[in-house]
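Trainee: Below are the sequence and a predicted model for it; my questions follow.
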Amino acid sequence: MEETKMGKYHELAEKIVANVGGKENINSLTHCITRLRFKLKDESNANDDILKNMDGVVTVMKSGGQYQVVIGNHVPAVYEEVVSIAGLSGDTEEESSGGSIFNRLIDILSGCFQPFLGALAAAGMVKGFNALLVFLKLYSNTSGTYTMLNGIGDAIFYFMPVILGYTSAKKFKLHPMVGIVIGSALCYPAVQGSALQAVFESTAGAGAAAPYSLLGLPAYDTFLGIPWVGGSYTSSVVPVIFIIAFAAQIQKLFKKIIPEVVQTFLVPFFVLLIALPIGFLVIGPIISILTDLLSSGFQGLMSFSPALYGLILGFFWQVLVIFGLHWSVVPLAIMQITQEGFSQVLTASFAASFAQTAVVAAMFFKLKDKKIKALCPPAIISGIFGVTEPAIYGITLPKKKPFIFSMVGAAAGGLYLMLNQVTSYTMGGLGIFGILNFINGEDASGVVNGAIGIVIAVVVAFILTFFFWKDDVVEEEIEIEIPKVMNKDIITSPVKGTVASLSTSKDDAFSSGALGKGVVISPENGKVVAPFDGTVMTVFPTKHAIGLISDNGMELLIHIGLDTVQLEGKYFETFVKQGDKVTRGQTLVTFDKEAIEAAGFSTEIPVIITNSDDYLDILEPQQKEINLNDDLITALI
């Protein structure tokens, strides 16, 4: 049965793609509850009439720069087939939202990370599994088994710029393969800081201090005589995103000035030749300077007040992870443990992964989006082992408030840990296994306080999310059916005239939609006919309005003029009474249009479906001028 469904959807999708002008005519595609919303390069290439008469398509509408193909309640399944047939990317379903800089930044970060969340979660689970087996002493961290599993789990993190090069290129509309090359260049060994130091020592002598070290920056070489500051870009996040954003602008510029026949290779040539040197010469050094400034700030704050340090670092730790700036703190901890045998630099951040994991656990019980909900279990497992990127980028950050709750929980845990002077004596396992870092010989008090810190962070984050966050997604049960002509009621026009949206009515009760959905008709003459087969429910004593119900249950109000109730029936003549059966096109009312207007009343006629909430969608006509018995409104059931 499922194969039959999918085959039928595939056939329908093929016809739709062909008749919107082919996949080469599609710029982007989204969908709502009933409609495929295309942005076409040239709408004149679409075959309107063929689509309107196609089995499985209700109608075609053009609005707001979109070419809308109305499908019905099985539109999500048809959308998936169209995406596949047209070779579109799923991430074109929504474009970047506008709004504040903060909201746009979150949109960019989420858009760059969401495509590989599944792989990221899997890698975190592999690393956690490997750490568990080492902890259980099934093998050592020097064995070949550990090395292989660590490589499998660590690869996605080590080559993060390559992956982000691809996803951010799609986000910024840069050619994805060019994005991969940019990400790969950032991971190329010869451009890393240690490699540049070797270059400098080979010319200046072993152990020589590079001049840039006076500024606390990595080693450097020169590019066309310009000092080139080296840095380690493997596992980094921010540099590649900024370089890709810049490269996208370069691509846009050169596409305008390079002939199309040679754009395939010349545009990428200039993009790489310009964007990467700028990245290495400008973006990388700026990130290094920001990292060093942040490191100095953390050291000064911890000396001033450990408790305040615990609150601030705990609260902002996950923000630092997002921007890759947490590496400004990690080297300090490594240096202290190497020189002194202990460190408190990272203590305040220890509870952050557990707070993030607790938030995801709470969201699991409240999420309505099944796709996001399915990401929660692997994100929780990954978070327990200290890898929270899947939770941050795919689940909590896009929802905003849960991410803030995780920051509050992390701050509470960080405060407790710093107040109790919990100290790390090794840079060992992540997540739950990180608690072993607090063992000092026979003294296990650090482990106890570390566990209490975890509990505080988890409880605070979970309670805040569970009781103070509500998913804003409206859950909709969508039944997938074999495509067919949509069940619908069609209202033909009861009046000849000019059609406008109901919102343009001069009467607030009608224009607000409070009485239902519909249209307004400016009549050309004084004749009103039945728009469907049905029954007369009401004929107002003043004859200016009539209520009908169709044989299919549609309730309709035809209101002739505004405030014409004051005429008390003058200039109106009715031909039916309450309870009469009527057929489509039968005369219901006539009125003297000129006399009513001369009396100072508007003759616009609202035609309103009063039970419009019973319908899936109400489609207004595309044409402005309409004749008696022309299709006026389509109501989808």
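Mentor: That came through fine.
Trainee: switch to C-alpha atoms for all contacts and neighbour counts from now on
Mentor: Will do.
Trainee: right, and residue 391 touches residue 355 too?
Mentor: No: in this structure residue 391 lies outside contact range of residue 355 using C-alpha atoms under 8 Å: 10.9 Å.
Trainee: Which strand or helix spans residue 588?
Mentor: Using DSSP states H and E, the element containing residue 588 is strand 587-591.
Trainee: residues near residue 339, how many?
Mentor: 10 (other C-alpha atoms under 10 Å).
Trainee: count of neighbours near the residue nearest to residue 636 when sequence neighbours are not counted?
Mentor: Closest residue to residue 636 apart from its sequence neighbours, by C-alpha to C-alpha, 6 or more residues apart in numbering: residue 488 at 4.5 Å. Residues lying near residue 488 (other C-alpha under 10 Å) number 17.
Trainee: any idea how far residue 460 is from residue 488?
Mentor: 51 Å (C-alpha to C-alpha, to the nearest Å).
Trainee: Pretty sure residue 159 sits against residue 234.
Mentor: Yes: under the criterion of C-alpha under 8 Å, residue 159 makes contact with residue 234 at 6.0 Å.
Trainee: Quickly list what's touching both of those two.
Mentor: residue 187 (C-alpha atoms under 8 Å, 6 or more residues apart in numbering).
Trainee: what residues are up against residue 270?
Mentor: 250, 251, 254.
Trainee: between these, which is closest to residue 289?
Mentor: residue 250 (25.4 Å; C-alpha to C-alpha).
Trainee: quick one: contacts for that closest one?
Mentor: Residue 250 neighbours (C-alpha under 8 Å, 6+ apart): 270, 271, 274, 275.
Trainee: What is the end-to-end distance of stretch 587-607?
Mentor: Per C-alpha to C-alpha, stretch 587-607 runs 16 Å from first to last residue.
Trainee: for stretch 384-398, same thing?
Mentor: Terminal-residue distance, stretch 384-398 (C-alpha to C-alpha): 21 Å.
Trainee: One more: stretch 90-108?
Mentor: Stretch 90-108: ends 16 Å apart by C-alpha to C-alpha.
Trainee: outside of it, which residues touch it?
Mentor: For stretch 90-108, contacts defined as C-alpha under 8 Å, 6+ apart pick out 28, 29, 30, 31, 83, 111, 171, 397, 398.
Trainee: remind me, longest helix of this structure?
Mentor: Identified as the longest helix of the chain according to DSSP state H is helix 445-468.
Trainee: what element comes up after that one heading to the C-terminus?
Mentor: strand 488-492.
Trainee: Buried ones in that following strand, by neighbour count?
Mentor: Going by neighbour count (16 or more other C-alpha atoms under 10 Å), the buried part of strand 488-492 is 488, 489, 490, 491, 492.
Trainee: Pretty sure the third one sits against residue 619.
Mentor: I take that to be residue 490. No: look at residue 490 against residue 619 with C-alpha under 8 Å: they stay out of range, at 9.6 Å.
Trainee: One more to weigh against that first structure:
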Amino acid sequence: MAENRDIAKEVIEAIGGEENIASMAHCATRLRIMVHDKEKIDQERIENTDKVKGAFFNSGQYQIIFGTGTVNRIYEEVEKLGIAGSSKEEVKEQGKKQGNMFQRMIRTFGDVFVPIIPVLVATGLFMGLRGLITHPEVLSWFGLVPEDISANFILFTQVLTDTAFAFLPALVAWSAFRVFGGSPVIGIVLGLMLVNPALPNAYAVGNGSAEALMMFGFIPVLGYQGSVLPAFFIGFLGAKLERALRKRIPEALDLILTPFLTLLIMILLGLFAIGPIFHIVEEAILAGTVAVLDLPFGIAGLLIGFFHQIVVVTGVHHIFNFLEIQLLETRGVNAFNAIITCAIAAQGAACLAVGLKTKDKKLKALALPSSFSAFLGITEPAIFGVNLRYMKPFIMGLIGGAAGGFFASLVKLEGTGMAVTVLPGTLLYLNEQIVFYIVANLISISVAFALTWTIGFNDKMQQELKKAA
């Protein structure tokens, strides 16, 4: 296998040389490159380079998949060769005008929500661990019953599990200000204003133990604990307003007037207009999501399990982050997670079948690590590096995802968090659901693997692909 330095040289040459690179950055698994001329890229040479697990254009960027860890080492070698790196934000900025309006909108939505996902992942894991520790059967192993658990311990776990969602508007507004060019600290304060304890608590209003304040006799004013859309649009408009004010206010007064006017105008709009309007929109979207997930006879799992990875291929799957956050905020559980776990596991199984069945050493070396990556929740190497190349394994994976999703929907599997799936996702089901979670994954894996092994792949397909290239 080639050295990382040689691979870096090969990649630079294959994309048209240093002069064809406008900017380059990397994420957890991929090099993200903006090029001047797409026609200069030698796609076949890129795909045949050692350690490359796939390459494609997405969101205006040429993305080369190397996988977790490997991409960092390749990027270091690229920098040593004199290619100046850019931040992911700079690469994204150059790619913002790429794609249609819907793709650009979803990409921007993703830019806002992706940075706050880690804390929501941690919150979900805390919920799962609390469910395990407080489960009656687990307590019985130590001769305890639920009544033996200290009230102080429960309070401590509530700090871990409730904080992120209680102050979710602050996280969303902070991220929106950051993405749209405002001062993030103003976003944080605006978000905190939306959940100020002086306002009627949204959860209390929802369960009838408190009433919203009626301003001017017809505008309901309340806190927006757990809300997403009001904070998103307040952050979007607030950042635009702040930038406009800075251009017009004299520098001597900027420090005082800009934050003052931004906070004053935006909290008035937030509580009296943006909040009430988008809260209604948010409830309608949630109702639609719940209606789909509550479809009888496992239909939701069948549909979502089949189509989820197709949406991932299109690059607009970040919209699901918003839906999952809404589910967790309102229901405390996430039925969507269990279904997409099945879709991800199935693609990993299809890739594994290719890796075990092929006699080609390069394909085997690509497929086996890619399948493991999918079982950890990252399907891009498996999809773009293997399954989509031969198409049939990808389709077999879709069928496997539908089968597992169908079962997950039938037994009403619901995770305690989001953004972790398959093996790491087990931590979200450390309760009476754990057996069903394992079975759902096994169904997805078994169906996808069996179909790919029997009718979804053979080495003749690889030979035909090489001839076609």
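Mentor: Right, received. Where do you want to start? In this text the structure is predicted, and so the values were computed from the model without any measurement.
Trainee: Give me the TM-score for this pair.
Mentor: Between these two chains, after superposing, the TM-score reads 0.52 (TM-score structural alignment, normalised by the length of structure 2); 337 aligned residues with a C-alpha RMSD of 5.6 Å.
Trainee: re the thing from before, kindly reformat the buried residues of strand 488-492 of structure 1 as JSON lines containing distance to residue 258 of structure 1.
Mentor: Output for the buried residues of strand 488-492 of structure 1, formatted as JSON lines (distance: C-alpha to C-alpha, whole Å):
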{"residue": "488", "distance to residue 258 of structure 1": "52"}
{"residue": "489", "distance to residue 258 of structure 1": "54"}
{"residue": "490", "distance to residue 258 of structure 1": "52"}
{"residue": "491", "distance to residue 258 of structure 1": "54"}
{"residue": "492", "distance to residue 258 of structure 1": "54"}
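Trainee: rewinding a little: the strand holding residue 588 of structure 1 aligns to what range in structure 2?
Mentor: Using TM-score structural alignment, strand 587-591 of structure 1 lines up with nothing in structure 2.
Trainee: Identify the residue of structure 1 aligned to residue 89 of structure 2.
Mentor: Checking TM-score structural alignment: residue 89 of structure 2 goes with residue 91.
Trainee: and in structure 2, which of the contacts of residue 270 of structure 1 remain?
Mentor: Using both residues aligned by TM-score structural alignment, their matches' C-alpha atoms under 8 Å, structure 2 keeps none of the contacts from these.
Trainee: Nearest to residue 520 of structure 1, out of the residues you listed: which one, please.
Mentor: The closest of the contacts of residue 270 of structure 1, once distances to residue 520 of structure 1 are taken by C-alpha to C-alpha, is residue 251, at 48.7 Å.
Trainee: so who does that closest one touch?
Mentor: 174, 267, 268, 270, 271.
Trainee: Map residue 519 of structure 1 across to structure 2 for me.
Mentor: Match for residue 519 of structure 1 (TM-score structural alignment): no aligned residue.
Trainee: Make sure residue 519 of structure 1 is actually in contact with residue 501.
Mentor: Yes: counting by C-alpha under 8 Å, residue 501 is a contact partner of residue 519 of structure 1 at 5.0 Å.
Trainee: Could you pull out the strands in the stretch 1-150 of structure 2 for me?
Mentor: Secondary structure of the stretch 1-150 of structure 2, counting by DSSP state E, counting those that start in this stretch: strands at 21-26, 30-35, 54-58, 61-65.
Trainee: could these go into a markdown table alongside distance to residue 377 of structure 2?
Mentor: Listed next are the strands of the stretch 1-150 of structure 2 as a markdown table, based on distance: least, C-alpha to C-alpha, whole Å:
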| stretch | distance to residue 377 of structure 2 |
| --- | --- |
| strand 21-26 | 19 |
| strand 30-35 | 15 |
| strand 54-58 | 17 |
| strand 61-65 | 15 |
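Trainee: Identify whichever of those lies nearest to residue 462 of structure 2.
Mentor: Across the strands of the stretch 1-150 of structure 2, closest to residue 462 of structure 2 is strand 54-58 (C-alpha to C-alpha), at 15.0 Å.
Trainee: What range does that closest one cover in structure 1?
Mentor: Following TM-score structural alignment, strand 54-58 of structure 2 has no partner segment in structure 1.
Trainee: distance from the host helix or strand of residue 257 of structure 2 to structure 1 after superposition?
Mentor: Element membership for residue 257 of structure 2, per DSSP H and E: helix 251-269. When structure 1 is overlaid, helix 251-269 of structure 2 sits 1.7 Å from its aligned residues on average, using mean C-alpha distance after the TM-score superposition for structure 1.
Trainee: give me the stretch of structure 1 that that helix matches.
Mentor: Under TM-score structural alignment, the match for helix 251-269 of structure 2 in structure 1 covers residues 260-278.
Trainee: quick one: buried residues of the matching stretch?
Mentor: 263, 267, 268, 271, 272, 275, 276.
Trainee: Just the closest of those to residue 52 of structure 1, please.
Mentor: residue 263 (38.4 Å).
Trainee: In contact with that closest one: list those residues for me.
Mentor: Counting by C-alpha under 8 Å, 6+ apart, residue 263 of structure 1 makes contact with residue 255.
Trainee: Next one: it from residue 179 of structure 1, what distance?
Mentor: 16 Å.
Trainee: do residue 434 of structure 1 as well
Mentor: 35 Å.
Trainee: sorry, back to before: would you indicate which residues of the longest helix of structure 1 are buried?
Mentor: So, applying 16+ other C-alpha under 10 Å, buried residues of helix 445-468 of structure 1: 446-447, 449-466.
Trainee: Would you pull up how far that helix lies from the middle of the chain?
Mentor: Using C-alpha atoms, centre = their mean, to the nearest Å, the mean C-alpha position of helix 445-468 of structure 1 is found 30 Å from that of the whole chain.
Trainee: try stretch 425-432 of structure 2
Mentor: How far stretch 425-432 of structure 2 lies from its chain's middle: 19 Å, per C-alpha atoms, centre = their mean.
Trainee: For it, list every residue counted as buried.
Mentor: Those would be 425, 426, 427, 428, 429, 430, 431, for stretch 425-432 of structure 2 by 16+ other C-alpha under 10 Å.
Trainee: now the helices: where do they sit in the stretch 151-300 of structure 2?
Mentor: For the stretch 151-300 of structure 2, applying DSSP state H, counting those that start in this stretch gives helices covering 151-166, 168-179, 184-194, 202-206, 229-248, 251-269, 275-293, 299-314.
Trainee: For the ones you listed, give me JSON lines that also has distance to residue 135 of structure 2.
Mentor: Formatted as JSON lines, those follow (distance: least, C-alpha to C-alpha, whole Å):
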{"stretch": "helix 151-166", "distance to residue 135 of structure 2": "13"}
{"stretch": "helix 168-179", "distance to residue 135 of structure 2": "28"}
{"stretch": "helix 184-194", "distance to residue 135 of structure 2": "34"}
{"stretch": "helix 202-206", "distance to residue 135 of structure 2": "26"}
{"stretch": "helix 229-248", "distance to residue 135 of structure 2": "35"}
{"stretch": "helix 251-269", "distance to residue 135 of structure 2": "43"}
{"stretch": "helix 275-293", "distance to residue 135 of structure 2": "26"}
{"stretch": "helix 299-314", "distance to residue 135 of structure 2": "27"}
